[in-house]
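Asks: This is the structure alone, sequence omitted:
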């Protein structure tokens, strides 16, 4: 039996014995909207939460938060109808600025903008990349009830109309992406993001939880303080195509969009597995280790302690975090990671090392990628160079007839144990 999984911009195939049961853990196939532009226009005409863009007719400045290259957002469908709507309200193109919400990622250069935004947008509107470390372009807004200092992009925060554009999908500790998160975190200061992400160690910081999730509700508080008016969010299928679009007041968009996202991404399993093969879902979900780690985290949800997880992620851009990479050098065990992380306190970058160690320490973890093997070893990723041979070795540890789990789109799939 041959099974194929996304890997970078292509795919990779492995072979399993025909008599070995394989459970493909994939949410039901959901067809994309046949006319995505019309779906966006309809959503813009029917905003949720009692807000209308017409309230902002003639606004002197508009800030729109858009996602960076690590998110598969169909800006080519979401942005043109939104921008048309704004101009129809008497807001000229020169009053509109698109802010690339990179969070703690490296700021994008103008040369990279065509990879995320259509030419029709780049030719007509101002686009700038956020930089979480550029204090000259941040404004302080106080602290949240949980003590998170709120630093936000100054230009965006001072805009008369503040819009977020993105998608609603599972997030491993904030519950779900979408809504104000694109700006509250994507356009936040380094200190803000660090304090918020430190909440990931809270027991209620769970994948798929929203109202009871401390980091997510902290994000909502930041978004409220920034004064984000309007969200335009898509729910995407596993092929990264638009299924639904919701617009309106950000919290109302989240509350309506989360059940739709769960329909697309949740899938139950009967029991946990002793062998799980996982792919984050190909580009851009495996663009670097920083993103690909989610493929491990989601696989771990339904893998037995002591079982095996094989993660296949191309990671053409390496680790995605120099701080994480530098912090890991010299460590010889996951215990070293836990000890130093605890002693130093939460830091962005090293938190990725903690997340990997948290899950990898509970299983036999193997990592197949295009990253230099010496670097992978230094990062305690237990790299393998021959995926098929590693799989064969793992299969040899299973009992006859024991099922193998296969997560081809792990980053956007929420597996859960039924019953």
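Replies: Nice, thanks for sending it over. Quantities reported herein were computed from a predicted structural model and do not represent experimental measurements.
Asks: use CA for all of it now, contacts and neighbours both
Replies: Noted.
Asks: Could I get the full set of helices for this protein?
Replies: 36-45, 75-88, 119-122, 154-157, 181-184, 190-198, 214-226, 250-265, 289-300, 322-328, 334-344, 350-360, 373-378, 387-395 (DSSP state H).
Asks: what helices or strands is the fifth one leaning on?
Replies: Read that as helix 181-184. strand 62-67, strand 161-167, helix 214-226 (3 or more CA pairs under 8 Å, 6 or more residues apart in numbering; DSSP states H and E).
Asks: let's bring in a second model and compare:
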């Protein structure tokens, strides 16, 4: 069979023997009544756990809308016009609104990127800024000891609205919800304090209840409350297929339940070879983001199997500390030991990759220099077909294969677990 695998803006074609393919983990078929802007409008008319958006914003003078940066597929340009139409209808003027891009630990954005994210009409109407452009305000501390240090426009707002897309997250359980605040608009030190919990067994993909890291980031909401959220679930073409609005916990949980119906994939057994992609741009801009597909792929591969990880990584590693950790280690186990005593943001991604490498080889199909890839403990390839052919060469002609074309979104689960 021939398959198209996402790779940057130009997909690659790979041919696999039919008899070897255990499955292709596409999203489940879920019937939806509305999509796109129409679905956003439906959810805005039916908020979960809050009053209407119009009631919430009425009379507010400093409204901040937190949304995702260029590394996320969140379609802000679809959601924001629907949202702003209702905010304006409540009597709020554009000059009372600030859109803040939640950078977390990511790089700053160009004005062209900001315009692309929100669309020209919104960009011309409303002030659009990166969270990193400001100082931070200390708003308190979570019971777990994480400082709640929030960028000033968000901290000083009298109404906070958070946007995001919901997908699986390898230690926060799911993206969306409170992640817009922590880590979205928080300091690096605050993010590090929260993310240090990633090494705990309860911090894993698809888990909310009993996830100590998720609890800590939601505890931050006591210090920095959010008035309203709009969270969306996207299909493999990045179209909105479900939207939830309202309370940052209750509405988010409803979105997570829908995501499970769409992207949780039961498999009968693990495979010798797992071919996994982020699905192409923008999710595979760098290895820092592409790692998410690797993390989900690990749930599908046998011990000592091979993961063929596909990601353009045109921007390289994507984070300075991440790169430094990967290059300074002599072997993957060094990274696991280091994270236990010296947690650093960026280093956490290196440790997560190392934990995968303890159990499987990783063949990386990317634009990165081959020698550089070897130095970070992976085997480099420029073509998906070459990588798959080599995996069969090493594991034998009868090796089983699972394909995850949208690995950052799809969570494989063996049996009914």
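Replies: Received the coordinates, thanks. Bear in mind that the values here come from a model prediction, so they are computed numbers and not experimental data.
Asks: Superposed, what's their TM-score?
Replies: In this superposition the chains share a TM-score of 0.95, using TM-score structural alignment, normalised by the length of structure 2; 415 aligned residues with a CA RMSD of 1.8 Å.
Asks: To residue 235 of structure 1, which of the helices of structure 1 lies closest?
Replies: helix 250-265 (5.9 Å; CA to CA).
Asks: about what we covered before: could you dump the helices and strands packed on helix 181-184 of structure 1 to TSV with mean neighbour count?
Replies: Output for those, formatted as TSV (neighbours: other CA atoms under 10 Å):
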stretch	mean neighbour count
strand 62-67	26
strand 161-167	26
helix 214-226	23
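Asks: Was I right to think residue 107 of structure 1 contacts residue 130?
Replies: Yes: applying CA atoms under 8 Å, one finds residue 107 of structure 1 in contact with residue 130, separated by 6.1 Å.
Asks: and the equivalent of residue 181 of structure 2 over in structure 1, how many neighbours?
Replies: Under the alignment (TM-score structural alignment), residue 181 of structure 2 maps onto residue 183 of structure 1. By the criterion of other CA atoms under 10 Å, residue 183 of structure 1 has 32 neighbours.
Asks: Spatially, and excluding backbone neighbours, which residue is closest to residue 183 of structure 1.
Replies: Using CA to CA, 6 or more residues apart in numbering and skipping the chain neighbours, the partner closest in space to residue 183 of structure 1 is residue 65 (5.9 Å).
Asks: list the contacts for that neighbour?
Replies: Shown in contact with residue 65 of structure 1 (CA atoms under 8 Å, 6 or more residues apart in numbering): 98-101, 156, 162-165, 182-183, 186-187.
Asks: Let me have those residues in TSV, adding distance to residue 328 of structure 1 as columns.
Replies: Listed next are the contacts of residue 65 of structure 1 as TSV, based on distance: CA to CA, whole Å:
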residue	distance to residue 328 of structure 1
98	35
99	32
100	29
101	26
156	35
162	38
163	37
164	34
165	34
182	28
183	29
186	25
187	27
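Asks: Residue 125 of structure 1: which of those is nearest?
Replies: Among the contacts of residue 65 of structure 1, and counting by CA to CA, the member closest to residue 125 of structure 1 is residue 98, at 7.3 Å.
Asks: Report the contact partners of that closest one.
Replies: By CA under 8 Å, 6+ apart, the neighbours of residue 98 of structure 1 are 63, 64, 65, 66, 125, 126, 127, 128.
Asks: How about residue 414 of structure 1?
Replies: Going by CA under 8 Å, 6+ apart, the list of residues near residue 414 of structure 1 reads 170, 207, 208, 265, 266, 267, 298.
Asks: and if you look at residue 164 of structure 1?
Replies: 64, 65, 66, 179, 180, 182, 183, 228, 230, 231, 232, 233.
Asks: 10 Å - rerun?
Replies: Contacts for residue 164 of structure 1 (CA atoms under 10 Å, 6 or more residues apart in numbering) come out as 63-67, 98-99, 101, 178-184, 228-233, 247, 250.
Asks: what about residue 349 of structure 2, how many neighbours?
Replies: 26.
Asks: Any figure for the gap between it and residue 297 of structure 2?
Replies: 15 Å (CA to CA, to the nearest Å).
Asks: How about residue 92 of structure 2?
Replies: Counting by CA to CA, the gap from residue 92 of structure 2 to residue 297 of structure 2 is 46 Å.
Asks: quick one: which of those two has more around it?
Replies: Taking neighbours as other CA under 10 Å, residue 92 of structure 2 and residue 297 compare with residue 297 leading, 27 against 21.
Asks: Just list the residues touching the equivalent of residue 386 of structure 2 over in structure 1, thanks.
Replies: Using TM-score structural alignment, the partner of residue 386 of structure 2 in structure 1 is residue 389. Residue 389 of structure 1 makes contact with 14, 395 under the criterion CA under 10 Å, 6+ apart.
Asks: returning to what we had before: more neighbours: which of residue 107 and residue 130 of structure 1?
Replies: The residue with more neighbours, out of residue 107 of structure 1 and residue 130, is residue 130; 31 against 18, by other CA under 10 Å.
Asks: Just list the residues touching the more buried one, thanks.
Replies: Residue 130 of structure 1 sits in contact with 65, 68, 98-108, 137-138, 152-156, 186-189, where contact means CA under 10 Å, 6+ apart.
Asks: Next: residue 260 of structure 2.
Replies: Residue 260 of structure 2 neighbours (CA under 10 Å, 6+ apart): 27, 28, 167, 168, 206, 410, 411.
Asks: Compare those residues and tell me which is most surrounded.
Replies: Going by other CA under 10 Å, residue 411 tops those with 28 neighbours.
Asks: which one is that residue nearest to, not counting chain neighbours?
Replies: Closest to residue 411 of structure 2 by CA to CA, 6+ apart is residue 264, at 5.0 Å.
Asks: count of neighbours near that neighbour?
Replies: Neighbour tally, residue 264 of structure 2, other CA under 10 Å: 20.
Asks: I'm done for today, thanks for sticking with me.
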